[in-house]
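> What follows is a predicted protein model with its sequence.
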Amino acid sequence: MENNRIVVLGAGESGVGAAMLAQKHGFDVFVSDFGAIASQYKERLQELNIAFEEKQHTSEEILNATEVIKSPGIPDKAPIIVALKKKEIPVISEIEFAKRYTDAKTICITGSNGKTTTSMLTYHILKKAGLNVGLAGNIGNSFAALVATADFDWYVLEISSFMLDDMYDFRADIAVLLNITPDHLDRYDYKLGNYAASKMRIAQNQGSNDTFIYCADDEETIKAMKHIRFNSKMYPFSIRKQIEEGAYLESNNMHININHKDPLTMSIIELALQGKHNIYNSMASGIVAKVLEIRNATIRESMGDFRNIEHRLEHVAKISGVEYINDSKATNVNSTWYALESVNTDVILIMGGVDKGNDYEMLKDLVRQKVRAIVCLGKDNKRIHEAFEDDVEVIVNTFSANEAVKMAYHLAKKGNTVLLSPACASFDLFKNYEDRGNQFKMAVKEL
């Protein structure tokens, strides 16, 4: 067996990035994808002369690896992973592999909700402060691709639970855990405790010079923390109680205090990101910035002029007094709860798609208070009808973004908000949540 053969499973952003980095460090690299490889990734592999296969996993090519880097989307139950584990061939994540080849410091952000927004905001503050910083992980570029092609001092990494599951020696200099709510439970034997344990891996291997930032108001986080011995410096954030070191809210002012040095106070009215959940996201980013001793003026300015990502509570248009918001990235119930919580008008809610075993109970109060009608957008909307038939007078079915927007337009009154916040995956009618969001925006612009 060759002692330097790396096999990469999955040829998406993370897989191709890992292959580029492995090739740069002299490994014999082979990439295998069980599905079809997207043209942009295939072209990159061909340009680099990296051997690959698609639409299959050839055992003879894979089971002779020294080490395997797997894409986060491949479950441990996949036959090829089972075969690798049986042969005791190490299987790691791209994040774990990439960290071996950089001395840069890492700020790792995870949580069931808000991690993309918090990662983007943290990156925005650091960049504005003049740090040499890259943004990677579950967002945009893969960490490995950036390590292979760039030279940053800091990385802000958005990290999913699937990435954490295959991280062993990796250590975050600053770890942020925003919240833990039921998501992807099909990968965790439908046990919230298993999923929570996966999220807590963000703090593994941390030492006394490292930082762990967490939400003191999140019950599942506090419960999961009881099983861990922390060595890092810990900073909580809360909107319910005063925090001595960390961040808290007091009569519409956000206070951040680290080491009792130059505390930051900022009115939440000044924040670019509005809504209760975004106060949490801003607090987490603010603590990171204060740990790095970034000036208060820079933090204030960054939090005031930040623009959120596409497909996350994105304002699309105002037509005849009706606001249209694209929140296609809301692929779980909790994200939809946050979206409804942040809208202050009556809502026509467009939701539906591939239901991941959703429990809609947590939405019922907000739906009763705010939602005038639900427009279902999906092939099978039975569970949405069952969940909300007693709470909403109008529930209608549609099977395209165009049809859903037209229906919402007829149902909405002046002063209402039409909110696309599906609470479901998009794969029944769309390529992905971006495709769903883009089709929604096009349909709104055609009104």
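Done, it's in. Numbers count the residues shown, from 1 in each chain.

> contacts, neighbours, all on C-alpha from now
Noted.

> So residue 29: helix, strand or coil?
Put simply, residue 29 is strand when judged by DSSP: H, G, I helix; E, B strand; the rest coil.

> Distance check, it against residue 18.
10 Å (CA to CA, to the nearest Å).

> list residues touching both of those two?
residue 8 (CA atoms under 8 Å, 6 or more residues apart in numbering).

> Take this one as well and set it beside the first:
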Amino acid sequence: MQTNKNIAILGAGESGVGAAYLAQQQGFDVFVSDMGVIAPKYKEQLQGWNIRFEEGKHTDDEILAAVEVVKSPGIPEKAPLIKKLKEKGIPVISEIEFAGRYTDAKMVCITGSNGKTTTTTLTYHILKKAGLNVGLAGNIGKSFAYQVATEKFDVYVLEISSFMLDDMYKFKADIAVLLNITPDHLDRYEYKMENYVASKLRITQNQTAGDYFIYCADDAETIKGMEGRSFAAKQLPFSIEKEIPEGACLRNDNIVINVNMENFEMSINDLALQGKHNTYNSMASGLVSKVLELRNPTIRESMMDIQPIEHRLEFIGRISGIKFINDSKATNVNSTWYALESMSSDVVLILGGVDKGNDYSMLTELVKQKVRAIVCLGLDNGRIHDAFEDVVDVIVNTASAAEAAQVAFHLAKKGDTVLLSPACASFDLFKNYEDRGQQFKEAVSQL
């Protein structure tokens, strides 16, 4: 019989505070610790619930007395306190792992280097429209733990990052979706791609024969990572390059989905979310919908009326014949590749921020073909200059969203597109990618 009911929560953001509330509800003695300053909103919640917390430090003795620790995905495994916990044999888990114990809802879990938010949002939109009692959580919306504590959903659509997956052990996805794997966050994976791939494939752990694994058959890293691994779940691949008998493929500009002898077809021209990357995202969402046996008219209607996601290829407006697009959510090179690939005009590209070991060479051809000038938005732009100084004639450094918007506007010509698609994290100049996107939108409105 376990008598120690102490649980420590590291990080007092959305997921940490939600986990604290659920833990308290489950009878744990909860202590929340954050190395930074806790946002007023979360501090008020913790105080209102009478949950003990500290900020600006970690009191090791208090945390090492816990029977289990729920940690924020942002805290790396290499952090000294995490090492101490592991040495003591104290389990360190994610909020998703913790909350998953207290719900028997069906889990639709979506991961991938790119397209997670779009696919998660689209899947949720379809399920909600179909009348399912569905929650949206993970990297998006209200914390999963808080919803488990306060709601009674039958299905959850969860956007899951590799950092979350690293601290998930017994949790099981009923439907696991892996969109793609491209180099990202390699600083957290000893700069080894195989470590990052292994992390992403944890989305399938604990699955059984009654579950489903949906993945992109066109993604080289996914296919390579799957070799030599066994999967208990039923596999449903999707592809725009080849014919897929069971899964999803592209035929004469139509998405064709076939699951358990049930078919769905829709022209890609009717999709609200356009571009090659969104065809993949729509296929993945469509496969989830058919696994859940939703009606074709509902799926079609949902794919036609979904609203574009903020900060992801978001059209801001047109000034003097120049189009402005906010793709601040593009925090890795591959996202920027997708953005450039979907552009049909000449581009003034705003790049830069915190570089996570980026390999810019995959952008070289597209930059040659489409980019008139590069505007750097970051404190250290050396690697961008090195990568593109022989490819484009003009590279300008800027240090604020307002300056970047102004400079890009002057460099662009009528008919061009100014594209903020940074390929980097935002923490050098901004709070997060949302803040970067918001400041850029405000700057454009002032032009």
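The structure has been received and is ready for your questions. Being a predicted model, the structure only gives us computed values, none of them experimental.

> Any idea what the TM-score comes out to?
The TM-score (TM-score structural alignment, normalised by the length of the first structure) is 0.99; 446 aligned residues with a CA RMSD of 0.9 Å.

> returning to what we had before: from the neighbour counts alone, determine which of residue 29 and residue 18 of the first structure ranks first.
Of the pair residue 29 of the first structure and residue 18, residue 18 is the one with more neighbours under other CA atoms under 10 Å, namely 34 against 22.

> For that one, give me its contacts.
For residue 18 of the first structure, the contacting residues are 8, 69, 94, 97, 98, 144, 145, by CA under 8 Å, 6+ apart.

> just the buried members of those residues?
Buried members of those, scored by 16 or more other CA atoms under 10 Å, are 8, 69, 94, 97, 98, 144, 145.

> Locate the aligned partner of the second one in the second structure within the secondary structure: which element?
With TM-score structural alignment defining the correspondence, residue 69 of the first structure maps onto residue 70 in the second structure. Using DSSP states H and E, residue 70 of the second structure falls within strand 68-71.

> can you give me the helices in the stretch 151-300 of the first structure?
For the stretch 151-300 of the first structure, applying DSSP state H, counting those that start in this stretch gives helices covering 161-165, 192-200, 219-225, 276-291, 296-305.

> Following superposition onto the second structure, what is the mean distance for the second one?
When the second structure is overlaid, helix 192-200 of the first structure sits 0.4 Å from its aligned residues on average, using mean CA distance after the TM-score superposition for the first structure.

> same deal with the last one?
Between helix 296-305 of the first structure and its aligned partner residues in the second structure, the average distance after superposition works out to 0.6 Å, using mean CA distance after the TM-score superposition for the first structure.

> Give me the angle between that helix and helix 276-291.
Put simply, helix 296-305 of the first structure runs at 150 degrees to helix 276-291, going by axes from the mean of the first three to the mean of the last three CA atoms, to 10 degrees.

> Just to confirm, what residue range of the second structure does helix 296-305 of the first structure align onto?
Aligned using TM-score structural alignment, helix 296-305 of the first structure spans residues 296-305 in the second structure.

> which residues touch stretch 268-276 of the first structure?
252-254, 279, 282, 303-308, 341-343.

> got a list of what residue 212 of the second structure touches?
174, 175, 176, 233, 234, 235, 236.

> let's see 6 Å
Going by CA atoms under 6 Å, 6 or more residues apart in numbering, residue 212 of the second structure touches 175, 233, 234, 235.

> I am finished for the moment; much appreciated.
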